[in-house]
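Asks: Coordinates only, no sequence provided:
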C-alpha cells in the first residue's frame, strides 16, 4: 500500500490560499491510482482561532467539495488532515476521509483539546473514534495532541485498527517528544503509524515537519526534514498480524483488573 505524505507550510488565517496550495501539491505529487494521501492538521486556517467565526469552513462544505474533487480526479484515498469547521455555532478541529470514488468514509473530531494553543477556549471536543478500511486494512485518524493519550489509541487497536494516521501542527520545541510518542504508540499497539506534521511559522510557533512512517516494532521507516515536501512510502501491511501473534499484548492484557483498580481508587477518593 503506497502512502503519500504532504508536508506543507500553512498561511495563517487564509483558507483560500491554503486551498490553492493543497491543490498545487496534489498536482505536483504525481499521484498513482489507489494511493493514500495525507495532509497535516488545521491546514485551512492554521491556529488563527480568534477569527474562526469569519474563516472556519461552514459545516465543512468547502473542504468536502474540494477533497471529493481531488479524490475522484487522482483516484486516491485522502486523509484530509484536519480543518477548522463551524457546525451550529460550534467549532471543531475535524478530519474528513474521502474514498477514490468521492465518498466520505469517516469523519473525526479532535477529542483532546490543547490548552497551550487555546483550543479549549475556541473549539469543541469530539467524543468518537473513527475508522475506515482500505484493502482489508483498518485505519484510524487522530489529530496532534491526541498522541499523548495512549488509552485512546489502545481503544482503536482493540477495535481492529492496524494503521494510525496522525495529522499535526506539532511545535519545534517538542520535536523529541513527537518522535518518541509516535514510536511508543506504534510499539504498544503493534501498528503502523503515519504522521504528517506541518512546517513553517505562525505568530506564536515554529513547526519542524519531521513527518514519519513507523512500523509496528517502532522502527522509523521514513522521516522528513523541516522543509515543505512530498514523500511516499510503500507499506507492507502484512507485517501487523505476525507481530501481534509473536507478542500477544491484546490477549494478555487485563482490562477487568485495570477497571477494578480505577473503581477502587475512585471509591477511596470519595472516602477522603
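Replies: Yes, it's here. Please read all numbers here as calculations on a predicted model, not as lab measurements.
Asks: okay, CA-based contacts and neighbour counts for the rest of this
Replies: Noted.
Asks: dump the residue contacts of residue 102.
Replies: 67-69, 71-72 (CA atoms under 8 Å, 6 or more residues apart in numbering).
Asks: Just give me how far the strand or helix carrying residue 167 sits from the chain centre.
Replies: For residue 167, the host element (DSSP states H and E) is strand 163-168. Put simply, strand 163-168 sits 3 Å off its chain's centre (CA atoms, centre = their mean, to the nearest Å).
Asks: Alongside the first one, take a look at this:
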C-alpha cells in the first residue's frame, strides 16, 4: 500500500541563545497544529540560533533538548527533526536529530561547516550521510550549507524526500530558492527547506522562504512565506513513482563515489 506523508513545516523567529525559551515556544507551536501529521521539521540550531558560542551553549547528546524532542515526538505521535549544538568528548557538532514517535532517534552531523562565518573553527564536520526509513519513505536529512553541494545530496539510494533545516540569511535568498528547486529536480524527489525568520544576536536577518518542491521542481507549499507560519502538507508517494516511471532520468546517473 502506498503511504502518503503528512509533513509540518515550522518557520519561526528564534530566541537568541536561549534554549529553554525556544523549547517552550516550539511546544506551543506544535500544540497549534490543527491536523494529524507524520513529520515535524524545525530549523537549524532551533534552540539557540546560528551561534558560534558552542562552549557555553552545547549540550551532551542526552541533554535537555534531545529529551524534549523525544517527549514531544511521543506527545504529537509524529517524528520531529532539527539540529542542536552538541558536545561529544572534546568536539562540538551541529547535529541533526531525527526522532521517531516511539522516542528512538538517528543523528546526522553537518558535513559542510560554513567557513564564511567561521563555523569550521568551532564545529567538527560530519563524515557520514543519513538515510532514514520512516512510514515507507526514505528520507535524507541535511543541514543548511549542505544545500550548496549537490554531490553530497546526490540520490544514489532512491530516497523519496530530501530535507534541509537551515539558518539561511536574507541576503542570499535567491540562492536558497534556486538550489532547493534544483535539488528536487536533479534528484527526482520531494525537497523541503525549513528556515528561520527574524534577526539574530549578531544582527543577521532571515526571511524564511521555507518551502516544499515536488519531483518536478514545482513549489507546492505556500507562497507568502516570509513571516512565521506552521503549515502541514501531504506528500504523495504516487507522484514520485509515476514521475520516475515516466521520466527515467535517475537511471542515467553517472556512477562514481566520494572518497
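Replies: It's in. All values derive from a computational prediction rather than experimental measurement.
Asks: quick one: TM-score?
Replies: TM-score for the superposed chains, counting by TM-score structural alignment, normalised by the length of structure 2: 0.93, backed by 253 aligned residues with a CA RMSD of 1.7 Å.
Asks: In structure 1, point out the residues matching the lengthiest helix in structure 2.
Replies: Secondary structure of structure 2 per DSSP state H: the longest helix is helix 173-187. Across structure 1, the stretch matching helix 173-187 of structure 2 (TM-score structural alignment) is residues 175-189.
Asks: Ok, stretch 88-103 of structure 2 next?
Replies: Using TM-score structural alignment, stretch 88-103 of structure 2 pairs with 87-102 in structure 1.
Asks: Give the buried residues for that stretch.
Replies: With burial defined by 16 or more other CA atoms under 10 Å, the residues of stretch 87-102 of structure 1 counted as buried are 91-100, 102.
Asks: Name the nearest residue to residue 230 of structure 1, ignoring sequence neighbours.
Replies: Distance criterion CA to CA, 6 or more residues apart in numbering; nearest residue to residue 230 of structure 1, sequence neighbours excluded, is residue 6 at 4.9 Å.
Asks: Name the helix or strand for the residue mapped onto the one you found from structure 2, please.
Replies: Using TM-score structural alignment, the equivalent of residue 6 of structure 1 in structure 2 is residue 10. Following DSSP H and E, one finds residue 10 of structure 2 within strand 5-11.
Asks: Could you check the angle that strand makes with strand 161-165?
Replies: 20 degrees (axes from the mean of the first three to the mean of the last three CA atoms, to 10 degrees).
Asks: Please enumerate the helices of structure 1.
Replies: 15-28, 52-55, 61-74, 119-122, 150-158, 175-189, 240-246, 249-252, 255-271.
Asks: want to throw the ones you listed into JSON lines with distance to residue 220 of structure 1 and mean neighbour count?
Replies: Listed next are those as JSON lines, based on distance: least, CA to CA, whole Å; neighbours: other CA atoms under 10 Å:
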{"stretch": "helix 15-28", "distance to residue 220 of structure 1": "24", "mean neighbour count": "15"}
{"stretch": "helix 52-55", "distance to residue 220 of structure 1": "36", "mean neighbour count": "16"}
{"stretch": "helix 61-74", "distance to residue 220 of structure 1": "28", "mean neighbour count": "18"}
{"stretch": "helix 119-122", "distance to residue 220 of structure 1": "30", "mean neighbour count": "15"}
{"stretch": "helix 150-158", "distance to residue 220 of structure 1": "19", "mean neighbour count": "16"}
{"stretch": "helix 175-189", "distance to residue 220 of structure 1": "8", "mean neighbour count": "19"}
{"stretch": "helix 240-246", "distance to residue 220 of structure 1": "15", "mean neighbour count": "13"}
{"stretch": "helix 249-252", "distance to residue 220 of structure 1": "21", "mean neighbour count": "12"}
{"stretch": "helix 255-271", "distance to residue 220 of structure 1": "29", "mean neighbour count": "11"}
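Asks: May I see those arranged in CSV, with distance to residue 40 of structure 1 as well?
Replies: Formatted as CSV, those follow (distance: least, CA to CA, whole Å):
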stretch, distance to residue 40 of structure 1
helix 15-28, 10
helix 52-55, 18
helix 61-74, 14
helix 119-122, 17
helix 150-158, 19
helix 175-189, 14
helix 240-246, 25
helix 249-252, 30
helix 255-271, 33
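Asks: Residue 111 of structure 1 is nearest to which of those helices?
Replies: helix 150-158 (9.1 Å; CA to CA).
Asks: now the closest one, how far from the chain's geometric center?
Replies: On CA atoms, centre = their mean, the centre of helix 150-158 of structure 1 falls 14 Å from that of its chain.
Asks: Stretch 172-189 of structure 1 now?
Replies: 13 Å.
Asks: same question, stretch 110-117 of structure 2
Replies: 15 Å.
Asks: now do stretch 250-258 of structure 1
Replies: On CA atoms, centre = their mean, the centre of stretch 250-258 of structure 1 falls 27 Å from the chain's centre.
Asks: Pick out the residue closest to the middle of structure 2.
Replies: residue 165 (2.8 Å; CA atoms, centre = their mean).
Asks: quick one, what contacts it?
Replies: Counted by CA under 8 Å, 6+ apart, residue 165 of structure 2 has contacts 41-44, 82-83, 141-144, 193-195.
Asks: Please repeat the previous calculation with a cut-off of 6 Å.
Replies: By CA atoms under 6 Å, 6 or more residues apart in numbering, the contact set of residue 165 of structure 2 is 43-44, 143-144, 193-194.
Asks: Neighbours of residue 133 of structure 2, how many?
Replies: 12 (other CA atoms under 10 Å).
Asks: any residues touching stretch 177-196 of structure 1, and which ones?
Replies: Contacts for stretch 177-196 of structure 1 (CA under 6 Å, 6+ apart): 40, 162-167, 211-218.
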